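> the following block contains a protein sequence and its predicted model.
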Amino acid sequence: MSSRPLRRRRTLYVVLPILAILIAAGAYFCFPALRLLIHGDRIREIPNAQWVDAHRYDQPWFDAARVGRTDILRALSEAHYPIDTQTSSGYTAVILTAYDEQPEALDYLLGIGADACRGDRNGNTALMGALYKGHTAIAKRLLDAHCPIDQANNSGETALSFAALFGRLEFIPLLAARGADPNHADAQGNTPLQVVLKQGNEESAAALRKVGAIR
């Protein structure tokens, strides 16, 4: 009888458990909701009077923002977690709730005083992220966050630039009504109108002209 099938069987006995561990680890690291399912009860049991070690709870904080777990955000904020903490990419929980379209979590964060104006390491704000993703309901919430209307990212682009660039036409007059400058030039000296015309985006160009873009 050949020993080859036996060797194959032994190999499977070794390989399959390793694959199972790798798959489980991959799922844990790739899915915020799974991590929170595992650790959520422990976080909710933190006494409100306890000051938590900020860095110890960074991952649950950002995971909770991504998946809209307001209960976890509340538990950590009541334990004095610093609510404007940023990831290595500069994302705050507010930015993550905007980008991943989590309105209830966003409302909670804004209600406890989280900074909606803080940009990521590229200077992009939560409002810019919402406009980029097309999350219009989120973007409308963020319009009331009282950030500088012409706040620019590192490339000199404003929220109005994002609205024009990504075709969020309803936001162009909304932003202009709040004082956004339709002729604001970015770091390359280009206005939103010049940028969209280079793209051949006539709809955005027309919307910009209606609110006073002249160059």
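That came in fine, so what should we check first? Note that this is a predicted model, so its numbers are computed, not measured.
> when you work out contacts or count neighbours from here on, use the C-alpha atoms and nothing else.
OK.
> find the nearest non-adjacent residue to Q151, please.
T158 (5.8 Å; CA to CA, 6 or more residues apart in numbering).
> actually N122, not the one I typed
That would be N154: by CA to CA, 6+ apart, it lies 5.5 Å from N122.
> just Q102 next, same as before
G68 (5.2 Å).
> show me the contacts for that neighbour.
Listed by CA atoms under 8 Å, 6 or more residues apart in numbering, the contact set of G68 reads T97, Q102, P103, E104, A105.
> again with A116
Here A116 is in contact with V94, I95, L110, T125, A126, L142, A145, C147 (CA under 8 Å, 6+ apart).
> tell me which element the residue nearest the centre of the chain falls in.
With distances taken as CA atoms, centre = their mean, L96 lies nearest the centre of the chain, 2.5 Å away. Element membership of L96 [criterion: DSSP states H and E] is helix 93-99.
> I'd like the next helix or strand past that helix.
helix 103-111.
> tell me which residues of that following helix come out buried.
Neighbour counts over helix 103-111 (16 or more other CA atoms under 10 Å) mark P103, A105, L106, D107, Y108, L109, L110 as buried.
> nearest to I23, of these?
When the buried residues of helix 103-111 are compared for distance to I23 (CA to CA), A105 wins out at 29.6 Å.
> I figured that closest one hits A65, correct?
Yes - if you go by CA atoms under 8 Å, A105 and A65 touch, sitting 6.5 Å apart.
> which one of the contacts of G68 sits closest to V211?
Checking the contacts of G68 one by one against V211 (CA to CA), the nearest turns out to be P103, at 28.8 Å.
> would you agree the closest one is in contact with L96?
No - the criterion here is CA under 8 Å, and P103 misses it with L96 at 10.8 Å.
> gap between the closest residue to G167 other than its chain neighbours and P192?
Of all residues beyond its chain neighbours, the one nearest G167 is S204 (6.1 Å), with distances taken as CA to CA, 6+ apart. Look at S204 and P192: by CA to CA, to the nearest Å, they are 9 Å apart.
> who has more neighbours out of the two?
P192 (28 against 23; other CA atoms under 10 Å).
> about what we covered before: got any residues that touch both of A105 and A65?
Joint contacts of A105 and A65 (CA under 8 Å, 6+ apart) are L73, T97.
> ok, back up a step: tell me what the helix or strand where the residue nearest to G167 lies is packed against?
Assigned by DSSP H and E, S204 belongs to helix 202-210. Packing contacts for helix 202-210, counted by 3 or more CA pairs under 8 Å, 6 or more residues apart in numbering; DSSP states H and E, involve helix 159-165, helix 171-177, helix 192-199.
> putting a second one here so we can go through both:
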Amino acid sequence: MDVYRESSHSQMDYFDEMDIKHGKVLPCHEDRFDSGLESLKDEEYNNLAKELEDLRVVAIETMPKECGTEPWKKVVTDDGDTFLHLSIIHEATEYAFQMIKLSQNESFLNVQNNQRQTALHLAVVTEQPHLVERLLKAGCDPRLADNSGNTALHVACKKGSLACFSVLTQNCHHHLSSILTMPNYSGHNCLHLSAINGYLSLVENLVQLGSDINAQEQCSGRTALHLAVDLQNPSLVHRLLALGADVNSLTYGGFAPYHLTYGRQNMEIRHQLYEKTDQDLLELPESESEESEEEFMSDDEMYDDIKFGEK
């Protein structure tokens, strides 16, 4: 789940370079939100700021001398966020830039919070491509996955963030091929996520960058074309066919994309696939016919014969 916390810029105005060098805190929300920009009330903000200031003081006082003059790198919140995470969440760009500059090629840049999000993940989630570029050039690892198995590029594909997508693909050449083939914990790679969310431009870019257009997602073996039919997205189906998608690719259950048009209303998709699919694949697999009827029924249709409260 792509969740993060945000706050207004005004709450960050009183920080300066010395605050960062001496480990002074950035404000923090008590909870993370899926979307929306929420500002803290003054009282809530002051309480949280005080709590984090107390955390900083305790951490610094108990920290060994070998930690040096940058104790802020060792302090994290209850959510596992570092000061760099917080500066990105709150869009305090200048402070994030300072910390990135002071942490070139250090493991600090790759610290993961309790949701296993790195600073790079959060920069994509909050749509800050300029920070994505700074982090990558400073040594942030784009291969790290969050607790859903998504790398920063997966997140960009899921969100449809073309700006972050462009920065990521242009600045991680050495790891790009492995990231493109990497499935998340739902079995979807970057191409699958772009197809599921209907982002045609990202689908095109991914194929041009070397993504396997016929790669199967790990749950049921569906390709991007299967997913486009599932979503009843004729524009995506047409584009995938133009890019060379295999109409005869079968899922683990033996279904071609054309089979997924049964029980669906979009005749344009059905006609497109009928003309290109091998004749011997036009009929549903006999052994799966009964199961397939259930698969293509909606939840309402599948359970409309169940009656409650009758004796």
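Yep, it's here. As the structure is a computational prediction, the values presented were derived from the model and not from experiment.
> map the residue nearest to Q151 of the first structure onto the second structure.
In the second structure, the residue matched to T158 of the first structure (TM-score structural alignment) is N189.
> again, but for R209 of the first structure
Checking TM-score structural alignment: R209 of the first structure goes with L241.
> tally up the residues packed near that match, please.
17.
> can you check L193 of the first structure too?
Other residues close to L193 of the first structure by other CA under 10 Å number 27.
> over to the one 5 residues further on?
When counting by other CA under 10 Å, one arrives at 10 neighbours for K198 of the first structure.
> before we move on, what about H85 of the second structure?
29.
> please pull up the equivalent of it in the first structure.
So H85 of the second structure corresponds to F62, using TM-score structural alignment.
> and for L225 of the second structure?
Match for L225 of the second structure (TM-score structural alignment): L193.
> separation between that match and Y99 of the first structure?
L193 of the first structure is 25 Å from Y99 of the first structure, by CA to CA.
> work out for me the element S289 of the second structure sits within.
Short version: S289 of the second structure belongs to helix 289-296, going by DSSP H and E.
> buried sites along that helix?
S292, F296.
> what's the first helix or strand after the longest helix along the first structure?
The residue-count maximum for a helix in the first structure (DSSP state H) belongs to helix 4-30. Once the chain leaves helix 4-30 of the first structure, the next helix or strand it forms, by DSSP H and E, is helix 32-44.
> what does that next one contact?
Contacts of helix 32-44 of the first structure (CA under 8 Å, 6+ apart): A27, Y28, F29, P60, D63, A64, R66, V67, D71, I72, A75, L76.
> nearest residue to the first one other than its sequence neighbours?
Setting aside the residues directly before and after it, A27 of the first structure is nearest to L34 in space (CA to CA, 6+ apart), at 7.6 Å.
> ok, the one you found - how many residues close by?
For L34 of the first structure, using other CA under 10 Å, the count is 14.
> how near is L142 of the first structure to A176 of the first structure?
With CA to CA as the criterion, L142 of the first structure and A176 of the first structure are 15 Å apart.
> V155 is in contact with the match of T158 of the first structure, correct?
No - under the criterion of CA under 8 Å, N189 of the second structure makes no contact with V155, lying 10.6 Å away.
> helix, strand, or coil at S155 of the first structure?
Three-state assignment for S155 of the first structure (DSSP: H, G, I helix; E, B strand; the rest coil): coil.
> that one: how many residues sit nearby?
Neighbour number of S155 of the first structure under other CA under 10 Å is 13.
> does it touch G189 like I think?
No - S155 of the first structure lies out of contact with G189 (CA under 8 Å); the separation is 10.1 Å.
> strands of the stretch 51-200 of the second structure, start to end?
Under the criterion DSSP state E, counting those that start in this stretch, the stretch 51-200 of the second structure carries no strands.
> which one's the longest helix in the second structure?
helix 42-61.
> which part of the first structure matches that one?
By TM-score structural alignment, helix 42-61 of the second structure lines up with nothing in the first structure.
> in that helix, what counts as buried?
Quick answer for helix 42-61 of the second structure (16+ other CA under 10 Å): Y45, L48, A49, L52, E53, L55, R56, A59, I60.
> how about stretch 127-137 of the first structure?
Buried, per 16+ other CA under 10 Å, within stretch 127-137 of the first structure: L127, M128, G129, A130, L131, Y132, K133, G134, H135, T136.
> any idea how far the first one is from A64 of the first structure?
When CA to CA is applied, the distance between L127 of the first structure and A64 of the first structure equals 19 Å.
> same question, the second one
Remark: distance between M128 of the first structure and A64 of the first structure (CA to CA) = 21 Å.
> and the third one, by the same measure?
The spacing between G129 of the first structure and A64 of the first structure, counted by CA to CA, is 18 Å.
> how about the contacts made by T136 of the first structure?
A130.
> same deal with the one 3 residues further on?
Under the criterion of CA under 8 Å, 6+ apart, the contact partners of A139 of the first structure comprise A98, L127, A130, L131.
> show me what it aligns to in the second structure.
Using TM-score structural alignment, A139 of the first structure pairs with F165 in the second structure.
> quick revisit: including neighbour count, could the contacts of helix 32-44 of the first structure go into JSON lines?
Below are those laid out as JSON lines (neighbours: other CA atoms under 10 Å):
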{"residue": "A27", "neighbour count": "14"}
{"residue": "Y28", "neighbour count": "15"}
{"residue": "F29", "neighbour count": "10"}
{"residue": "P60", "neighbour count": "21"}
{"residue": "D63", "neighbour count": "23"}
{"residue": "A64", "neighbour count": "26"}
{"residue": "R66", "neighbour count": "22"}
{"residue": "V67", "neighbour count": "18"}
{"residue": "D71", "neighbour count": "15"}
{"residue": "I72", "neighbour count": "24"}
{"residue": "A75", "neighbour count": "19"}
{"residue": "L76", "neighbour count": "27"}
